[in-house]
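Student: just to be clear, the model below is a prediction. Sequence and coordinates:
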Amino acid sequence: MWRELLPVGRDADGGGYHRFAWTPPELECRAWFADQARRRGMPLEHDRNGNMIAWWLPAGWTWRDGRPHRDQGAGPAGGDAGPEDAVLTGSHLDSVPGGGAFDGPLGIVSAFAAVDLLRERGAVLRRPIGIAAFAEEEGARFGVACLGSRLLAGAIDPARARGLTDGEGRTFAEVLHGAGLDPDAIGPDEDLLGRVGCYVELHVEQGRALAEPVGVASSIVPHGRWRFGFAGEGNHAGTTALADRRDPMIPFAGMVLAARAAAERNGTVATVGKVRVVPGGVNAIASSVTAWLDARGPADDAVRRTVDEVGAAARDAARPHRVTVEFAEESYTEIVDFNLALRDRLVGTLGGAPVLPTGAGHDAGVLSARVPTAMLFVRNPTGVSHAPAEHAETADCLAGVDALAAVLDDLARG
């Protein structure tokens, strides 16, 4: 499975991945996912928000009307499990620009491998197991991370989501329509959420804290994204005197430096990793600059204070250059403490696996507001993520499969 996915969307020169939501590489990954489900006889559910779920159904369950159903009078294999007891796992298939191979796909490949392992062992389930591929987790195309799970959980207004645009000006609604989905139907899916008892996501470690192959997540630190717009006046680079310029690049540069300083003061991290300059000519003074700030930290007040200080610094830097500044929050997630009982159950199942927090956002964090969620991390010896050097050793990945299989077996049996 890993070899099949490895070349999809990979840059031949830099080695990074470009699998943006509903672009040809990501669509190829979606087709791969559907084929994996078909090979295993797992019915495939497409929800209204672009997420996919492949289902392994226990004895006494059938697939009809596009969803799993427990048959009346099901035998002992069905036990007393109800329709709300499904165990969900999985991750995402999209990437950041130039991303690594493991972020997202490792969780999905490991989920299919764990199902294979349980089937080989003759596991008898009492609850369905679903493998989910969530849409637009990275937010690389439409700017809002975990968009598919946010819509599912009701964590974003559907009207706002429909109006999100990509770099080419195409709206999320247009792209969904082109993919055969109804943009007017997106939003909270209480039927699907009501069928899920818990969600466990396996992910490559994003950092280098694990000394053992597999760990369990304790929490996700607060994190968010803000868009800054600097509006000046376009002009000729050679004929416009310095005193006559309204150059938005100058306060933008000040904002980048202010982000680093504010992060140091508040014990957070702040990153400006994306910028759009208009018109973008070498011999032209920019008319506008749009930049995106990513800020994260151990506490909500520290992150908010960092962003406020960056905003104030941007306005101060813009004033002498007669540039206007606007900034707005695109997404924000407060600290997420994963379900304690579920976390402890995973730790016990795995014989005392180490527990650690993460500074990265995940679908599991978004869904935690609606269902119990937990995460497994597979050791990353490089500590690099969102870049081609992201890595996990094969032995550790296989240990991750064993761990996920043990967790799914425990949760789906009892």
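Tutor: Everything's here; your move. Only a predicted model underlies this, so the values are computations on that prediction, with no experimental measurement involved.
Student: going forward, measure contacts between C-alpha atoms and count neighbours the same way
Tutor: Fine.
Student: just the helices in the stretch 151-300 of the chain please.
Tutor: 158-163, 172-178, 190-194, 249-266, 300-318 (DSSP state H, counting those that start in this stretch).
Student: go ahead and confirm Met52 touches His46.
Tutor: Yes: the pair Met52 / His46 is scored as a contact, 4.7 Å apart, by CA atoms under 8 Å.
Student: looking only at neighbour counts, state which of the two leads.
Tutor: Met52 (23 against 15; other CA atoms under 10 Å).
Student: pull the contacting residues for that one.
Tutor: Contact analysis of Met52 by CA atoms under 8 Å, 6 or more residues apart in numbering lists 44-46, 132-134.
Student: before we move on, what SS does Gly130 have?
Tutor: strand (DSSP: H, G, I helix; E, B strand; the rest coil).
Student: could you measure from Leu164 over to Ala59?
Tutor: 43 Å (CA to CA, to the nearest Å).
Student: neighbours around the closest residue to Ala360 other than its chain neighbours, how many?
Tutor: For Ala360, ignoring the flanking residues on the chain, the nearest one in space by CA to CA, 6 or more residues apart in numbering is Ile220 at 6.6 Å. Counted with other CA under 10 Å, the neighbours of Ile220 add up to 24.
Student: equivalent analysis for Thr394, please.
Tutor: 9.
Student: do Arg265 as well
Tutor: For Arg265, the neighbour count with other CA under 10 Å is 12.
Student: mind checking how far it is from Thr306?
Tutor: Counting by CA to CA, the gap from Arg265 to Thr306 is 8 Å.
Student: then this one, side by side with the first:
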Amino acid sequence: MTPSLETAGDTVAGLLAEIADLGRDPVRGGYSRPVHGPAETELREWFVSHAERRRLEVHTDRNGIVWAWAPAHDGSRDRAVVTGSHLDSVPGGGAYDGPLGVASALVAFDQLAARGVGANRARAIAVFPEEEGSRFGVACLGSRLLTGAIAPDRALALKDADGLTFAEVARDAGLAPEGFGPDPDLLGSLDTFLELHVEQGRGLVDLGQPVAVASSILGHGRWRVSLTGEGNHAGTTLMGDRRDPMVAAARLVVRLRDLARAVPDARATVGRLIPVPGGTNVIASHVDLWVDVRHPDDGVTAGLVREVREAAGLLAAEEGCAATMTEESLSSTVDFDAGLRDELLSVLPNAPVLGTGAGHDAGVLGSQVRTGMLFVRNPTGVSHSPEEAVEDGDAEAGAAALADSLELLLRA
């Protein structure tokens, strides 16, 4: 017999205020919370303390995902209804991308306890690691490992900017890398996963609504382009004698923009570029840049990537350089479960249905578990930036909508 859950009476705004100083980035602004870094580790501890305060059963699984369980009255975890999100961030990210979903899950569980929703079915909160991919380059790494969407050997060999492998960092964090990989038994126990997230756009602002139900996630991927030339002295090398990969990189960034503009609904971005050796008075010998491409049609995404690959080779050759392009991650367009969407709309009748161009763990899990998402209004419409925002009233409305949705699913 499991103990009855306790309610802490927290608000979403109050919970987020508790972590407002963790991982602040004095250079970029906003927050930098890479997976298994000091800030993200402290955030995990913060979550665990709140989960245990609510008498949830907490454990970290083989892939580093933190689970806080309220088993059914008979102790089982079958047909579980799960919510949650992540706590890591992009460099210089906002305060809500990830933590809003975790804080809202805690408050929603409080509301379920206060309503006397019973334990006929198990429920849980999950916190996924490396959702952003900001440290090891592959987004949603925890959920990809759980579902088998990435091979453990490949994941463990990924390196961060300091040259540390994911295996080394995970082991230092107390995990056992040799156990990473698909967990069909855990996945088989899950009935539904519902993720709440700050909206990363202006859909709800323009519609004047605080909460939306998600319809889909655009297909998207990341590719690393490596351009190799000849390092040399900036003052002694004549312009006509140069093999400068930085020039090839600059030209490719502009060509990428033009290629994406020519394709309706396409998005293509270079957000990171690293020259080697990186001296002010040195012609670079090597440049790595990362290309992010997205489109609702996976075939169109593939075609655009082919054009980028061809452009990289041609532009590099024109500058006397060489180019290679390597896929680091790729996710197909995800259409969330239509039946679940209709169930959510039955208790959230005023919520619009919106798609998103941002990737999420719910999208990865959707290949094996019934999944859905709720979005909470972002008045700035800006995300992955310090300007990301959520008003307190909307945050509480989101938690209430999540509680209503979980109650519906638990009583089904």
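Tutor: Structure received. Everything numeric here is computed off the predicted structure, so don't read it as measured data.
Student: turn the helices of the stretch 151-300 of the first structure into JSON lines, including distance to Gly122 of the first structure.
Tutor: What follows is the helices of the stretch 151-300 of the first structure, written out as JSON lines (distance: least, CA to CA, whole Å):
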{"stretch": "helix 158-163", "distance to Gly122 of the first structure": "43"}
{"stretch": "helix 172-178", "distance to Gly122 of the first structure": "40"}
{"stretch": "helix 190-194", "distance to Gly122 of the first structure": "28"}
{"stretch": "helix 249-266", "distance to Gly122 of the first structure": "52"}
{"stretch": "helix 300-318", "distance to Gly122 of the first structure": "46"}
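Student: looking at these, which is nearest to Ser149 of the first structure?
Tutor: Set against Ser149 of the first structure and scored by CA to CA, the helices of the stretch 151-300 of the first structure come closest in helix 190-194, at 10.6 Å.
Student: picking up where we left off before, filter the contacts of Met52 of the first structure down to the buried ones, ChimeraX style.
Tutor: Paste this into ChimeraX to select the buried members of those, with burial taken from 16 or more other CA atoms under 10 Å:
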select :44,45,132,133,134
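Student: over in the second structure, see which of the contacts of Met52 of the first structure survive.
Tutor: Retained in the second structure: 44-46, 132-134, out of those (criterion both residues aligned by TM-score structural alignment, their matches' CA atoms under 8 Å).
Student: tell me the one among those residues nearest to Leu342 of the first structure.
Tutor: Out of these, the member with the shortest distance to Leu342 of the first structure (by CA to CA) is Ala132, at 18.8 Å.
Student: which position in the second structure pairs with Val96 of the first structure?
Tutor: If you follow Val96 of the first structure across to the second structure using TM-score structural alignment, you land on Val90.
Student: and that match, what does it touch?
Tutor: 31-34, 132-134, 384.
Student: can we see that at 6 Å?
Tutor: Val90 of the second structure makes contacts with Ser134, as judged by CA atoms under 6 Å, 6 or more residues apart in numbering.
Student: same check, this time on Val287 of the second structure
Tutor: Val287 of the second structure touches 226-227, 274-275, counting by CA under 6 Å, 6+ apart.
Student: and the gap between the aligned partner of it in the first structure and Leu340 of the first structure?
Tutor: Aligned by TM-score structural alignment, Val287 of the second structure pairs with Val289 of the first structure. To Leu340 of the first structure, Val289 of the first structure is 44 Å away according to CA to CA.
Student: and if you look at Val371 of the first structure?
Tutor: Distance from Val371 of the first structure to Leu340 of the first structure, by CA to CA: 12 Å.
Student: repeat for Arg162 of the first structure
Tutor: In terms of CA to CA, Arg162 of the first structure sits 35 Å off from Leu340 of the first structure.
Student: who has more neighbours out of these two?
Tutor: More crowded of Arg162 of the first structure and Leu340, by other CA under 10 Å: Arg162, with 17 against 14.
Student: what ranges does the stretch 1-150 of the second structure have for its helices?
Tutor: Assigned helices in the stretch 1-150 of the second structure, in chain order: 12-18, 38-53, 99-115, 141-147 (criterion: DSSP H, counting those that start in this stretch).
Student: give me the mean distance between the second one and the first structure.
Tutor: If you overlay the two and look at helix 38-53 of the second structure, the average distance to its match in the first structure is 0.7 Å (mean CA distance after the TM-score superposition for the first structure).
Student: no further questions, thank you.
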